[in-house]
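Asker: Below is the structure, and that's it, no one-letter string:
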C-alpha cells in the first residue's frame, strides 16, 4: 500500500492484517516489540515504519520518536507525539474510532508515538484534485484553482459518512493540518485520520481540505459523540489528556464541544488564518 504522503523507503514484510477495531490492537502497539523496517520519506518529522509483535501476533505500525520532532514556535508546549495520542483519546471517548490505535511509549530511538498502520483500498482516495469534468457525482467541491499547466482544477472530497465524522472531529480537536493524504479509506471500509501532531491548540487554527459541509448540520452520530466526550472530559478523559496537553488546551477543547453542541453545524472558514494546509496532500 502506498497512500499519498505515506511512501515507505523499505520493502514491507508480509504480516496478517490487524484491524484498528480489533480489541487486541491497542495492547499490541503499546507492549509489542518494535523493529524498524523503513522510513516514511515524505514526513517532515522523523517517521519510522515498523513491525510490532507480541504473543505470536505481528502487525505494522508508525513510530514517531520525540527526538525526531522539529520545534514549532506556535506549538511550544508538550510534544507532537503527545498531541497525536491526545487526539486518539478524544476519538475513543467520543466512540467515533476514526483514529487508529495510538500510544505514547518507548522505542528504538526513545519515547514517542506508536500508531497501528492502516492498510487502504488501492485507487480509492477520498480526497483528490481533479479537472472539473472528472469530479465524481455527489463529491463536495472545496476549492477552484489551476494546475501547473494553467488548466482548471478542483480540490474535492467524497461525501462519505466516515469523512463527515472525521471532519466533525477535526473541528473539535482544532486540527491545523488535515491534508488529503491524512484521510484513509481502510480495507475494512472504515475511514481513518492520521497525523495529528498539530492539534488541540487554544487558538482557532482549523486548516483542512474537508470544508465540503460548511453551514450544514452535524450528523446525529457526531452530536451524540460530542455529548459523550463532554461528559468524559469532566472525568477520566481530562486526567488522561493532562499528560499530553496543557490545562488551557483542555479548557479550549471543552469550549469547542460546548459551542458545537449549542450550534451543531459545520463552521465556515475564518478570515484571520490560512484555512487549507500547504501542501494539500
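Answerer: Perfect, I can see it now. Every value quoted in this text rests on a predicted model; they were computed, and no experiment measured them. Residues are numbered from 1 along each chain as shown.
Asker: alpha carbons only for contacts and neighbour counts from here, please
Answerer: Will do.
Asker: List the contacts of the residue nearest to residue 195 when sequence neighbours are not counted.
Answerer: Of all residues not flanking residue 195 in the chain, residue 182 sits nearest, at 6.3 Å (CA to CA, 6 or more residues apart in numbering). Residues counted as contacts of residue 182 (CA atoms under 8 Å, 6 or more residues apart in numbering) are 5, 193-195, 281.
Asker: Over to residue 143?
Answerer: By CA under 8 Å, 6+ apart, residue 143 lies in contact with 154-156.
Asker: What of residue 210?
Answerer: Residues counted as contacts of residue 210 (CA under 8 Å, 6+ apart) are 142, 157, 167, 178.
Asker: Now do the second one against residue 145, distance only.
Answerer: The spacing between residue 157 and residue 145, counted by CA to CA, to the nearest Å, is 15 Å.
Asker: Who has more neighbours out of the two?
Answerer: residue 157 (25 against 13; other CA atoms under 10 Å).
Asker: Run a quick neighbour tally on the closest residue to the more buried one other than its chain neighbours.
Answerer: Of all residues not flanking residue 157 in the chain, residue 127 sits nearest, at 4.2 Å (CA to CA, 6+ apart). The number of residues packed near residue 127 is 24, by other CA under 10 Å.
Asker: next up, a second structure to put side by side with the first:
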C-alpha cells in the first residue's frame, strides 16, 4: 500500500479538501499536548489516501469554567473558525466538530509554525520603535520592568479585529502561529460570551481608526449575521441565540465607532500568562 498523501496547511481560505479530511477521516491519537489547560490530543487523520496532522479536543476533557457553560468550548472553537472564514482572512485553521475516540470534540488542522518575523518583544525603552506597537509594561525580575510590544503587522491587525468580533478572552502570544507567510490564531474556546471579556496582547491599535479593509469586512459580516444569513445559520448550531445577537451587536459597535476597541477597565485587559 502506498503512503498516504500529506496535506500541507492551506494557502487559501475555505479548503474543501481539508474540511472533508478532518470531518470524515479516521482519527488516530499520537500523543497529548501537555501544556494545554484542557485535554488536547495530537492526532493524525486519514481519509481516501490522504493524511494530515491535527489537534483533537474532546468535550469530555474540558475543565469547567465559572463564566462559561460546561461542555461548550469545542463549539466555540468551531464558531470562531466560521467567523474567520466569513471574513475571508483565513485566520483560524480548518476546524470542525465531530465524534472521535473520546466522544464529540473539536478537530483542528495542525499548523507547524515557521516564524518569518518577530511578533512580540520586550524592549528597554519608554516608547516602541517604528514598526512596533506598545502593549504595556511587564515585570522582568529584580524590580525591573520592560515595555512589551507587538509588531505593527497587518496580519496581527486583522486578528485584533477578529478577536473584537468574537470577544476573545484569551489572546496570548503562544496562540499566534506564523506559517508560510500567513498568520493563524488558535485556542478560541473562551469566546462569544454575551458580556465584554476581550483580553488580548493586541492592544497596540486601541482607539485608532479601523482600516478601510476592516470596515469592508465588518460590513459584510453584518449582512451575513442577519437573521437567515449564512453565518447566522451556521452559528445557530454552535452558540446560543443571545451569543449570536451579541456578536451582531459587537460588529455594529465597531462599525459605528470606526475604531479599534480600547480596554474597558472592568475586566483584565491582558491574559495571564501573556505568552
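Answerer: Now that the structure is in, tell me what you want to look at. The structure displayed is predicted, hence computed values, not measured ones.
Asker: circling back to that earlier point, state the distance from the aligned partner of the residue nearest to residue 157 of the first structure in the second structure to residue 153 of the second structure.
Answerer: If you follow residue 127 of the first structure across to the second structure using TM-score structural alignment, you land on residue 120. In this view, residue 120 of the second structure and residue 153 of the second structure are 11 Å apart by CA to CA.
Asker: Could you do residue 254 of the second structure as well?
Answerer: Separation of residue 254 of the second structure from residue 153 of the second structure (CA to CA) stands at 20 Å.
Asker: Looking at these two, which one has more neighbours?
Answerer: Neighbours were counted for residue 254 of the second structure and for residue 153 using other CA under 10 Å; residue 254 has more, 20 against 14.
Asker: in what helix or strand does the more buried one lie?
Answerer: Using DSSP states H and E, residue 254 of the second structure sits within helix 241-257.
Asker: What span of the first structure is that helix aligned with?
Answerer: Aligned by TM-score structural alignment, helix 241-257 of the second structure falls on residues 247-263 of the first structure.
Asker: can you give me the strands for the second structure?
Answerer: Assigned by DSSP state E, the strands in the second structure fall at 5-6, 26-32, 41-47, 50-58, 95-98, 105-109, 120-123, 132-141, 144-151, 176-179, 182-185.
Asker: Mind giving me the packing neighbours of the shortest one?
Answerer: I take that to be strand 5-6 of the second structure. For strand 5-6 of the second structure, the contact count by 3 or more CA pairs under 8 Å, 6 or more residues apart in numbering; DSSP states H and E identifies strand 50-58 as packing neighbours.
Asker: Count the neighbours of the residue in the second structure that residue 110 of the first structure lines up against for me.
Answerer: When the second structure is aligned by TM-score structural alignment, residue 110 of the first structure is paired with residue 103. By the criterion of other CA under 10 Å, residue 103 of the second structure has 13 neighbours.
Asker: Ok, residue 189 of the first structure next?
Answerer: Neighbour tally, residue 189 of the first structure, other CA under 10 Å: 11.
Asker: Could you do the one 3 residues further on as well?
Answerer: Applying other CA under 10 Å, we find 22 residues neighbouring residue 192 of the first structure.
Asker: That one pairs with which position in the second structure?
Answerer: Checking TM-score structural alignment: residue 192 of the first structure goes with residue 184.
Asker: mind listing what that match touches?
Answerer: 90-93, 176-178.
Asker: 6 Å instead?
Answerer: Listed by CA atoms under 6 Å, 6 or more residues apart in numbering, the contact set of residue 184 of the second structure reads 91-92, 176-177.
Asker: Looking at the residues you listed, spot the one nearest residue 61 of the second structure.
Answerer: Minimum distance to residue 61 of the second structure across the contacts of residue 184 of the second structure is 21.6 Å, recorded for residue 92 (CA to CA).
Asker: Map that closest one across to the first structure for me.
Answerer: Using TM-score structural alignment, residue 92 of the second structure sits opposite residue 99 in the first structure.
Asker: is it true that its match touches residue 191?
Answerer: No: shown here, residue 99 of the first structure and residue 191 do not form a contact pair, counting by CA atoms under 6 Å, at 8.7 Å.
Asker: Quickly list what's touching both of the two.
Answerer: By CA under 6 Å, 6+ apart, no residue touches both residue 99 of the first structure and residue 191.
Asker: between these two, which one's more packed in?
Answerer: Between residue 99 of the first structure and residue 191, counted using other CA under 10 Å, residue 99 has the larger neighbour count: 27 against 24.
Asker: The more buried one and residue 86 of the first structure, how far apart?
Answerer: Distance of residue 99 of the first structure to residue 86 of the first structure, computed by CA to CA: 11 Å.
Asker: Please pull up the equivalent of residue 25 of the first structure in the second structure.
Answerer: By TM-score structural alignment, residue 25 of the first structure lines up with residue 18.
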